[in-house]
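In: heads up, no residue letters with this:
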């Protein structure tokens, strides 16, 4: 089977940039904002306590599994209220977190690869997170970003992949989805009928026996090299 997509969709977090240090920096920025504006909340909910509250909210609110923004805002509201601070601070506190969350540092291979790929194919972003393409500085490369919050369900739900295909005016098998997460990106996209590429930056072994990625590459530069060289056979490209 050969791969010749009409369009490409991309995951964002841990595909275009590393998410763990980014969230750590955003949580630190949030705590600094709380220290300045609501010191009572900052004292009652230092970094680890706020993180634990956020995780508890996620566990207690399965109906918000697709909406990380709502989870974060709910946790902030609970912390403010519990500390005797005004709930009206929720918007500004979240804005401080969100601004820092979008100060991304692209992997070294990403900018040039997106330039090369966007010159040849329409690109779209599919994310379970709350990254803002404009704030991240990558929006010129993408036709649109479809996030789980707006769609109403998160990857690996097949609906979000099919909705992206409809917006791209492509059949699912004409779209290649690229991402780092075996379950959310590869299993999910394959289940929706898309072709799949696993970005394997760590050299990990593939451990999902129910499906095999159409392509496995170490980074976006390798993906661009393979796709721009012409149709490629299914399997590992690097």
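Out: Okay, I see it. The model shown is predicted, which means the values in this text are computed figures rather than measured ones.
In: can we go C-alpha only for contacts and neighbour counts from here?
Out: Will do.
In: List the contacts of residue 155.
Out: With contact taken as Cα atoms under 8 Å, 6 or more residues apart in numbering, residue 155 is in contact with 127, 128, 148, 161, 184, 185, 188.
In: let me fix that: residue 10
Out: Counted by Cα under 8 Å, 6+ apart, residue 10 has contacts 123, 124, 125, 126, 177, 178, 179.
In: which helix of the protein spans the most residues?
Out: helix 20-37 (DSSP state H).
In: buried set for that one?
Out: Buried residues in helix 20-37, counting neighbours by 16 or more other Cα atoms under 10 Å, are found at 22, 23, 25, 26, 27, 28, 29, 30, 31, 32, 33, 34.
In: Residue 73: which of the residues you listed is nearest?
Out: Nearest to residue 73, judged by Cα to Cα, of the buried residues of helix 20-37 is residue 30 at 11.7 Å.
In: The closest one is in contact with residue 99, isn't it?
Out: No - with contact defined as Cα atoms under 8 Å, residue 30 does not reach residue 99; the gap is 9.6 Å.
In: Okay, one more to line up with it:
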């Protein structure tokens, strides 16, 4: 019997299951940035690793600020590697256009997620477990999600990152529940489903638009959903 929930954040509550690389790549294409997907992918990974060092993002930075920095790092990387040639004015304009585009999508996605979580919270305690940059509490407040969770386990704070199963044990401890009584909900099969199952939790895979052709063992998750609202039939 499920007695509590653990939710992932990035790619789960803020994009409806779409991989963040895909979200940004699609925005680049909508705005006509003339780069190949391979070149963009390299810049995306570079920016993620740069921000993940923990020296750039501050606890008080909003998601909008974080996204703006991420786009700036990506675009500078594309230019510095010769993948994109454009003047400063054009780069700045595209930066602002893509920022507005993506941020608007995140606001819509988090508002939808909030509606689902509010219903789940009526019956179950919930904890957030996320690989993030040290500012997840500011981001949750930005989107009105801060009052929904009984605890927040953030990799940059606790020093454990997915896919280490220990981070999910921290989540079950925060709930005060045995792992087998907790449902973990996440979009990443590698970072959420596999380690959560290894930690002894039940799992719900939010199967959205991925960024690779990887094939996973769909017998592993207890539930596969395409939309968070599907969870409401489980509660």
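Out: The structure has been received and is ready for your questions. Note that the coordinates shown come from a computational prediction; the quantities given were computed from them, not determined experimentally.
In: quick revisit: can you add secondary structure and neighbour count and give the contacts of residue 155 of structure 1 back as TSV?
Out: As requested, these are exported to TSV (DSSP: H, G, I helix; E, B strand; the rest coil; neighbours: other Cα atoms under 10 Å):
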residue	secondary structure	neighbour count
127	strand	23
128	coil	24
148	helix	21
161	helix	26
184	helix	19
185	helix	27
188	helix	24
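In: Go through these and name the one nearest residue 173 of structure 1.
Out: residue 161 (11.1 Å).
In: what does the longest helix of structure 1 rub up against?
Out: 41-43, 46-47, 93-94, 96-104.
In: Pull out the buried members of the residues you listed.
Out: Among the contacts of helix 20-37 of structure 1, those scoring as buried are 41-42, 46-47, 93-94, 96-104 (criterion: 16+ other Cα under 10 Å).
In: Can you flag which of those residues belong to strands?
Out: Among these, none falls in strands (DSSP state E).
In: Check whether residue 184 of structure 2 sits in a helix, strand or coil.
Out: strand (DSSP: H, G, I helix; E, B strand; the rest coil).
In: so where do the helices sit in structure 2?
Out: Counting by DSSP H, residue ranges of the helices within structure 2 are 20-30, 37-52, 63-80, 88-121, 136-142, 155-158, 166-175, 194-198.
In: returning to that earlier point: report the two of the contacts of helix 20-37 of structure 1 separated the most.
Out: Spanning the widest gap among the contacts of helix 20-37 of structure 1 are 43 and 104, at 28.2 Å by Cα to Cα.
In: thinking again about what came up before, okay, the contacts of residue 155 of structure 1 in JSON lines with distance to residue 81 of structure 1 next?
Out: As requested, the contacts of residue 155 of structure 1 are exported to JSON lines (distance: Cα to Cα, whole Å):
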{"residue": "127", "distance to residue 81 of structure 1": "31"}
{"residue": "128", "distance to residue 81 of structure 1": "28"}
{"residue": "148", "distance to residue 81 of structure 1": "28"}
{"residue": "161", "distance to residue 81 of structure 1": "38"}
{"residue": "184", "distance to residue 81 of structure 1": "35"}
{"residue": "185", "distance to residue 81 of structure 1": "37"}
{"residue": "188", "distance to residue 81 of structure 1": "38"}
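In: For residue 233 of structure 1, state which of these is nearest.
Out: residue 185 (20.0 Å).
In: Just tell me what that closest one corresponds to in structure 2.
Out: Matched across to structure 2, residue 185 of structure 1 falls on residue 192, judged by TM-score structural alignment.
In: Looks like its match contacts residue 186 (just checking).
Out: Yes - between residue 192 of structure 2 and residue 186 there is a contact under Cα under 8 Å: 5.5 Å.
In: joint contacts of these two?
Out: With Cα under 8 Å, 6+ apart, residue 192 of structure 2 and residue 186 have common neighbours residue 8.
In: So which of the contacts of residue 155 of structure 1 is the closest to residue 5 of structure 1?
Out: Among those, and counting by Cα to Cα, the member closest to residue 5 of structure 1 is residue 161, at 14.7 Å.
In: got the contact list for that closest one?
Out: Applying Cα under 8 Å, 6+ apart, the residues near residue 161 of structure 1 are 126, 155, 172, 188, 189, 192, 194.
In: Save those residues as JSON lines, and put in distance to residue 9 of structure 1 too.
Out: As requested, the contacts of residue 161 of structure 1 are exported to JSON lines (distance: Cα to Cα, whole Å):
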{"residue": "126", "distance to residue 9 of structure 1": "7"}
{"residue": "155", "distance to residue 9 of structure 1": "13"}
{"residue": "172", "distance to residue 9 of structure 1": "11"}
{"residue": "188", "distance to residue 9 of structure 1": "13"}
{"residue": "189", "distance to residue 9 of structure 1": "10"}
{"residue": "192", "distance to residue 9 of structure 1": "13"}
{"residue": "194", "distance to residue 9 of structure 1": "10"}
